[in-house]
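Trainee: Structure of the sequence below:
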Amino acid sequence: MSSAIIFYPSSFLPLALVELSLLACFLAISRLVYYRMKQLPLRKIPGPPSTSFLTGNLLQLFDPSALPFYDKLSKTYGGVIKINAMLGDTQLLISDPKACTSILLKEQDTFEESPWFIENGRHAFGPCLFSTTGAHHRRQRKQLNPVFSIKNMRALIPIFQNVTHQLQDSMRTMLDKGAQEIDIVEWLGRLALELVAQGGLGHTFDSLDPTAHEHEFAGAIKEYIPTMSALYVWRELLPLVSYLPPKLLRFVATSLPWPTLHRLIDVLDTMHANAQKIFDKKMAILEKGSEAAESQVGEGKDIISTLLKANMAAPEDEKMTDDEIVAQMNILLLAGTDTTSSALCRVLHLLSQHQDVQDRLRKEIAAGQSRTDGAELDYDGLVGLPYLDAICRETLRLFPPVPVITRTSGYRPIFLTVKADCGSHCRCRSDICIPLLKPITTIGGDSLASLYIPGNTDVFVNILGLNRDTSIWGPDAAEWKPERWLQPLPESVEGARIPGIYANTLTFLGGGRACIGFKFSQLEMKVALSQLIQAFRFSLPKAEVTWRFGGILTPSIAGSSLIRPTMPLKVESIRP
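Mentor: Here you go, the predicted model:
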């Protein structure tokens, strides 16, 4: 019998497509309703009233002026707060330390990064620490952890000092006619980028000269966070289309009449192209030997050069691919620029408000230099400045640059049924119950000592709320007091067992996805502050400075409609 190929009449095809589309919509809606039904117990948890069925409380949470809203939520509802999200979704804002320990440490395989964050990292940067999960993520961290060792950090001190000297020289040029107001955000942003460029990549983007033109890579780095923030409310849509082939997804994105999305694509293209050029150049230099490496920026002591050498010596099954390393280069620049710039801006703003603290810090730095006959402070000298350390700790406690992060419990895709061991789209288990340090009272009056969280529930870890919790830090928790770190902390701080990796806070998170570069960031801050405070006096400007929420906290002028961060400070040169 001969085989036959059956051709369906063309008139049947549109009908078949309609039926398949209706079936797909029915399955998606059914699963969505199923997850909403599982979330019914969460609706008994107290929280703010929804402002819209479409967006819930999300526009309030991510409004540029949202910081007072977060403080109000913590004071009103405590450590576990119900948040209304898109289309009736229920999410949680959590600052209870025991619950945070479960989310970030004990049950971290269940509470992974949210799907939109993973998919954004994968499509934007490739296989980087932002976008990998499970064993893949652990393998990358195993390779990267030694790169951020104390030994390697010590070698970066001269690089950071030279870059900061460049900024000092430029600022003195601007102040040749006396004290004036300077937009310190621009300069600290340029400084932070150049610190991570030279210390992280062994590359330079900016001479920090007042007349220098901005490098396209630098401009792209600065634009990424504001552009992403403008799309933040729609982040939940990304996992729904992430299964499309990358080329098709890009075609769809560029075809939509969405200027902000188009700008994001341009920014990412610029970042990737420049990172690839730097990677190719560094590989060519490494192949020429140690003498060629020592002739480059940073003399081959930068983070990526160290990683490349370690990667070449690693076993084959542990090596990173070229794409992985290029992806790490992008996120190193991205994560290390705006956060460090934000923290430095906040410290200088606070020192401008508290001249007595600024004077005391300046005296401590001078005393430290006097012990080394006026030479630059090395690693041990910087670590040996307790008041500088106290200022950094207190600023990062009270004003974490990233005040909230998200996790998703036991994620399962809505459109597809996937096995539990399929990789980055699944978690070890779905529904979970986690303990609380302080029981909560539901709307119905029941007391809960533990919290049931169904699968596919987004959880906001409230870093700001935990860092300012008066039951942990005392009644003065909302006050900036560096002196608190020069004496024993309250027993309640130790008793809370906060799961962070830095100063009993969640500023740099904790667990398997904690900030891998926090030592690098701390070193940048201390080198920059120790040199700038010795050379200049910073005072408040005529205009009032306020701080905006946008993924990362940024300063601006009160009442200004400008999106670009800005913070003028009066600067006076006090040392030639």
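
Trainee: From here on, just use CA atoms for contacts and neighbour counts.
Mentor: Will do.

Trainee: For residue 83, pull up the helix or strand it's in.
Mentor: strand 80-84 (DSSP states H and E).

Trainee: Go through the longest helix anywhere in the chain and flag the buried ones.
Mentor: The residue-count maximum for a helix in the chain (DSSP state H) belongs to helix 322-353. Buried residues in helix 322-353, defined by neighbour count with 16 or more other CA atoms under 10 Å: 324-352.

Trainee: Likewise for stretch 81-94?
Mentor: Neighbour counts over stretch 81-94 (16+ other CA under 10 Å) mark 81-86, 88-94 as buried.

Trainee: what do you get for stretch 466-482?
Mentor: Within stretch 466-482, the residues that count as buried by 16+ other CA under 10 Å are 466-469, 472-473, 477-478, 481-482.

Trainee: so what's residue 103 closest to, chain neighbours aside?
Mentor: Closest residue in space to residue 103, ignoring its immediate chain neighbours: residue 111 at 5.7 Å, by CA to CA, 6 or more residues apart in numbering.

Trainee: Also this sequence, please, to line up against the first:
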Amino acid sequence: MTFSVVQPLVILGLSWACWRILRPRLFPSALRNLPGPDGGSWLSGHLNKMMNTTAWDYHLKTLRQFGATSLVKGVFGSDDIYTFDPKALHHILVKDHNVIWDETDSFVAGNKTFFGEGIFTSLGERHRRQRKMLNPVFSINHMREMVLIFYEVAHKVEQAFSNKVANGPQEIDVMDWMTRLALELIGQSGLGYTFDELTETSQPHRYAQAAKQLIPSQTENTVVIQTILPYITNIGTPKFRRWIVDHFPSKGVKRMRDIVDVLHETSVEIYESKLTAIKKGDEALAAQIGKGKDIISILLKANMKAEDDDKLSEEELLGQVTSLTFAATDTTSGALTRTFHLLAQHKDAQAKVREEIRNARKANGGQDIDYDTLVALPYLDAICRETLRLARQDGILPLMTPVRGKDGKMITELEVPKGTIAHISILNANTNPDLWGPDAGEWKPERWLNPLPQALIDARIPGVYSHLYLLSTSFTYSPTDHAFSFIRMTFLGGGRSCIYNVLIHYTSSGFKFSQLEMKVVLVLMLEKFEFSLSDKNIYWQMTGITTPNLDATSTLPTLPLIVGKAK
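Mentor: Predicted coordinates for the structure are as follows:
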């Protein structure tokens, strides 16, 4: 490429960057009347403070200092909204979603890079079409059939732990084993594929190692993902974009590249083997793990029969494999690990749920607890809910809690300019003492065995699971081009609720796929083993899905606990 070609591109790029920086200063929005923190860099605003592994205190400080809604600085000094106001959340996630609010370019570009053309990267009609194809495979009847597979897989880890502690308590990396277990659970039940024998001597699949590192690596590279990625994902050919990544001067970016390579190569292998079996007929499919009843087999067969308008492309089908595998592995392993760590700190709760589990097994004739009994165990249910509570044309955004503006007047609704990004604080939504009560920051499963505070019920937080949020993404405010960014919602709500963990609809007949996995694993492990803290300090990193580690900077999650036989 000659200098004469490069020069205008450089001038154009610098001009664009200058305009992005100067525009909010030359044309300030009405949002400037909102209170908010000072400072922030010219490139990433407050994002580095909001999106890093040690950001817990920053979010809690923002709650205490500015209340439920405030102004923060985004990329290139943009005026962004930071909110956990329930009424605002309802409008963003449910009432005006896909009409006014949608995901940010950085959210879509990042997920497209990591997971391909799957459920995480589709918008509008395309997203609806993909969900329509996926919803039936998460039905209650289908999950009833999955319970036997869950038990079969979880018993392998139970046996491995039994062997390890046969001669006394041992320190075990629970995070490592829960990642391997979660991957094998989705492998057999979701993909008709086995990743790991789950024995003491078997080697973890390279996918498990890659999956554990992706979210921490994303957080480490927040600025790159927010500022650069949206603008290069559509430049040139895939080969050219790969060249850019290979030559990008960042070890963190190259680490993410290697992780994504593992995810993609594994998905291609699974997809091609499944497609080959389907083409050979039912006999070949039945011979595979899952016997053709796994999620991807059902999806592929349904897609073959679908009308042309509803059919998913090969690229979209491959994206579903990558998306569902990662979502199932990382969220379930993270939730299980967090639960074991909390129970190691609360031995009274651990003993109480163990007694409940043992009584249930005894009532079931000593056999594994059946589906209906499992999902109805009250204290186990309360533990799951409490752990998950603590585990993104111009328009108007109404607020439930008025905010005092810098001019001294009370603000009850915001005039939101097109292009505004709204960051939703899930941490504060899930621990707001005005809604949850003065003990909002404490882990107390018993809160779910009593009536919830009336303030919480009246707030009508638009989550689809127990008034909770638990996911991390970014959205854009947009009849044409607006942006909205989540920072930590349990399973979200509305049209972007997590399909793997809760689906759009909540049915009272039982928990969804991941809750069922969690309960099967907890029942088997807590009945047999006692979990205690080791002498190592554990730091929970504030990443896309909170991850445990020995310090705040490592990108390889770990949780060593002392495991022994339960009395």
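
Trainee: what span of structure 2 lines up against the strand holding residue 83 of structure 1?
Mentor: The aligned range for strand 80-84 of structure 1 in structure 2 is 69-73, by TM-score structural alignment.

Trainee: mean shift of that stretch relative to structure 1?
Mentor: Here the mean offset of stretch 69-73 of structure 2 against structure 1 after fitting is 1.7 Å, by mean CA distance after the TM-score superposition for structure 1.

Trainee: The stretch 101-250 of structure 2: strands as residue ranges?
Mentor: 101-103, 170-173 (DSSP state E, counting those that start in this stretch).

Trainee: Which positions within the longest one qualify as buried?
Mentor: Read that as strand 170-173 of structure 2. Across strand 170-173 of structure 2, burial judged by 16+ other CA under 10 Å covers 170-173.

Trainee: which bit of structure 1 covers it?
Mentor: By TM-score structural alignment, strand 170-173 of structure 2 lines up with residues 180-183 in structure 1.

Trainee: once aligned to structure 2, how far is the matching stretch on average?
Mentor: Looks like 1.6 Å for stretch 180-183 of structure 1 (mean CA distance after the TM-score superposition for structure 1).

Trainee: could you point out which element follows the longest strand seen in structure 2?
Mentor: Across structure 2, the longest stretch assigned as strand under DSSP state E is strand 395-404. Counting by DSSP H and E, the next helix or strand C-terminal to strand 395-404 of structure 2 is strand 410-416.

Trainee: so what does that next one touch, helix or strand wise?
Mentor: Using 3 or more CA pairs under 8 Å, 6 or more residues apart in numbering; DSSP states H and E, the elements in contact with strand 410-416 of structure 2 are strand 395-404.

Trainee: So what touches the longest strand of structure 2?
Mentor: For strand 395-404 of structure 2, contacts defined as CA atoms under 8 Å, 6 or more residues apart in numbering pick out 34-35, 67-69, 85-88, 91, 100, 410-418.

Trainee: now with 6 Å?
Mentor: With CA atoms under 6 Å, 6 or more residues apart in numbering as the contact definition, strand 395-404 of structure 2 has outside contacts at 87-88, 410-416.

Trainee: Can you tell me what residue 114 of structure 2 aligns to in structure 1?
Mentor: Match for residue 114 of structure 2 (TM-score structural alignment): residue 124.

Trainee: Look at the residue nearest to that match when sequence neighbours are not counted and say how many residues are nearby.
Mentor: The shortest distance from residue 124 of structure 1 to any non-neighbouring residue, by CA to CA, 6+ apart, is to residue 268 (6.3 Å). Residues within reach of residue 268 of structure 1, counting by other CA atoms under 10 Å, total 19.
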